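>>> Coordinates only, no sequence provided:
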């Protein structure tokens, strides 16, 4: 065999390269074997109809997310059906009810990541329920004359700057200012700071009312729960002689609530709310304004005896407590035969509550 024949055999014969094992490994079937081995560890491709690795379609997956969306919708729409018998969980839920809306964007993100049509459809339920309850609070306030500008503020009995707090409240040019936790030591500072613009005032116990307009028929209102000892005076009323009409104004500070190992403790607050509701029902003038730290939101069923006699405020969430990170509006400005057209919170003072201000149309 000559050199040409040998070269031909090497170029076209398979035995020479096969014996050596390198040629086939570089260009032949061994490469295919390695490629196949690598492909074994790749994730299977999605099906042509959007199925996942388990063969579930966009309608078949995301059922847990959809179930959570339905639960959130039920809690929003039927919160009054949540029992208060154990730990007063119903009232606790209602105190922070608007925050349930945060579940919607969280579940929406999860539904998009899962590419679940079922979960996306289910999310329409909590979104609609939340908008039905709180959507009106997002609307801009209506125009028209203000009537009365009222400020409500729990000033805190450990407020280190009562004069500065009073000056901050006067920046909105209020007609009425209601204060709670007014201590005897701080009272002179409030009288001096508020008295220049609001010469008429009355104080009963630890609650007070300052007004641009004259007051009459000032008297205490007994909202003290039975188990609390004497000297607890947190309710008062006065008739304010506005240029347009006489208005009965109540100032109240209901007992605090607590969250502990036994749940949501609100028995004293609820008892005091019933007493306040009875006092509002007994008012002869039809036009009435209630200002106070009620230690509850208008969604909390514990305030139902009060809300039976006054209407809730208009647009605005106005969360007022705690001042460092407001989570709920427990300070309220409510009215009967008058309309609270807008309510908003004011910048922080030396208190653990934020002040709130409202426009009231008589």
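Yep, it's here. Everything numeric in this text was worked out from a predicted model, so none of it was measured.
>>> When you work out contacts or count neighbours from here on, use the C-alpha atoms and nothing else.
OK.
>>> all helices for the stretch 1-150 of the chain, in order.
Read by DSSP state H, counting those that start in this stretch, the stretch 1-150 of the chain holds these helices, from start to end of the chain: 3-12, 15-20, 22-27, 29-39, 63-77, 89-95, 103-114, 117-122, 124-134.
>>> what does the stretch 151-300 of the chain give?
Per DSSP H, counting those that start in this stretch, the stretch 151-300 of the chain carries helices over the ranges 162-170, 187-195, 267-281.
>>> Switch the ones you listed over to TSV; also include mean neighbour count and distance to residue 325.
As requested, the helices of the stretch 151-300 of the chain are arranged in TSV below (neighbours: other C-alpha atoms under 10 Å; distance: least, C-alpha to C-alpha, whole Å):
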stretch	mean neighbour count	distance to residue 325
helix 162-170	19	19
helix 187-195	18	26
helix 267-281	21	23
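>>> Save these as TSV, and put in distance to residue 297 too.
Converted to TSV, the helices of the stretch 151-300 of the chain look like this (distance: least, C-alpha to C-alpha, whole Å):
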stretch	distance to residue 297
helix 162-170	22
helix 187-195	27
helix 267-281	12
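>>> Second structure follows, compare the two:
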């Protein structure tokens, strides 16, 4: 039997938990603020969502009438996380292009192993980022027989079963090349590929990354190609405000395997910083896979056209 003293204790506990929930909601709302605050909240968002759900359930167990204020953080989380939610695969079109991308982690010696694991998926195009001289050579030795067409710039490279044309390096305001643009003559028709390895983000230092992503979005906005794929290591979580300009130009290939789609760190992924964006396709498959010894999971997408 619930005594008045117990009910008062429950109400006090519920008020504290509601306060925590409202604070979580306010924190998650900060995820729409461009710059370091939005970036930090985007990285923390999955964990904040789990905490919000646990706190909400605990509140409901104490006082059911607190359901509405207690659910504020969960509602904000669901809205904020919507772009990262899994999606249903589209109905396969008449022709398709499959493409895979991985950050192989410089100095890890993962170039050959990653390439071997990736070609086991039989993609049309393999793209690698954070290549050093040794890993680029090792990957090329594995890929060149099945993927005779290639184009590499700086720390990024593309290998394809189909001819590549119009390759050009992109510095995207960084001052040195960590991105490229190339056209693949695929069965789906000529498709422009943008491969990017965005600058790293550290506390107090993310301006270079933000500029690269803004420049990438502007470059793609000026590109009138009907079929475009932009992929690689963006060093930005799915809900990071820095990706909003790019999301206005292209559609992100959301996970179709029902999983989180997280890519880093590979041993226990907690955030997705490797992405595939597209224009002119339907997404028949989008998932992640372990390849080599890199600290990033690879991302794989199969895109179709009618």
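Structure's in. What do you need? Nothing here was measured: the structure is a model prediction, and the numbers come from that model.
>>> Give me the TM-score for these two chains.
The TM-score (TM-score structural alignment, normalised by the length of the second structure) is 0.87; 300 aligned residues with a C-alpha RMSD of 2.5 Å.
>>> Figure out which of the helices of the stretch 151-300 of the first structure is closest to residue 19 of the first structure.
Using C-alpha to C-alpha as the measure, helix 267-281 is the one of the helices of the stretch 151-300 of the first structure that comes nearest residue 19 of the first structure, at 93.1 Å.
>>> what stretch of the second structure does that closest one fall on?
Applying TM-score structural alignment, one finds that helix 267-281 of the first structure aligns to the residue range 207-221 of the second structure.
>>> That stretch against the first structure, how far on average?
Plainly put, stretch 207-221 of the second structure ends up 1.4 Å away from its match in the first structure on average once the two are laid over each other (mean C-alpha distance after the TM-score superposition for the first structure).
>>> Quick one: residues in contact with that stretch.
Contacts of stretch 207-221 of the second structure from elsewhere in the structure, counted by C-alpha atoms under 8 Å, 6 or more residues apart in numbering, are 171-174, 198-201, 234-235, 242-243, 245-246, 249.
>>> As JSON lines, the helices of the stretch 1-150 of the first structure with mean neighbour count and distance to residue 336 of the first structure would be great.
Formatted as JSON lines, the helices of the stretch 1-150 of the first structure follow (neighbours: other C-alpha under 10 Å; distance: least, C-alpha to C-alpha, whole Å):
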{"stretch": "helix 3-12", "mean neighbour count": "11", "distance to residue 336 of the first structure": "104"}
{"stretch": "helix 15-20", "mean neighbour count": "12", "distance to residue 336 of the first structure": "100"}
{"stretch": "helix 22-27", "mean neighbour count": "13", "distance to residue 336 of the first structure": "91"}
{"stretch": "helix 29-39", "mean neighbour count": "12", "distance to residue 336 of the first structure": "74"}
{"stretch": "helix 63-77", "mean neighbour count": "19", "distance to residue 336 of the first structure": "26"}
{"stretch": "helix 89-95", "mean neighbour count": "21", "distance to residue 336 of the first structure": "23"}
{"stretch": "helix 103-114", "mean neighbour count": "16", "distance to residue 336 of the first structure": "35"}
{"stretch": "helix 117-122", "mean neighbour count": "20", "distance to residue 336 of the first structure": "39"}
{"stretch": "helix 124-134", "mean neighbour count": "17", "distance to residue 336 of the first structure": "21"}
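>>> any chance of the ones you listed in CSV, plus distance to residue 360 of the first structure?
Rendered in CSV, the data for these read as follows (distance: least, C-alpha to C-alpha, whole Å):
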stretch, distance to residue 360 of the first structure
helix 3-12, 100
helix 15-20, 97
helix 22-27, 87
helix 29-39, 72
helix 63-77, 29
helix 89-95, 24
helix 103-114, 34
helix 117-122, 40
helix 124-134, 20
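>>> Looking at the helices of the stretch 151-300 of the first structure, which is nearest to residue 360 of the first structure?
Of all these, helix 162-170 comes closest under C-alpha to C-alpha, at 16.8 Å.
>>> The closest one vs helix 187-195, what angle?
The directions of helix 162-170 of the first structure and helix 187-195 differ by 30 degrees, with axes from the mean of the first three to the mean of the last three C-alpha atoms, to 10 degrees as the criterion.
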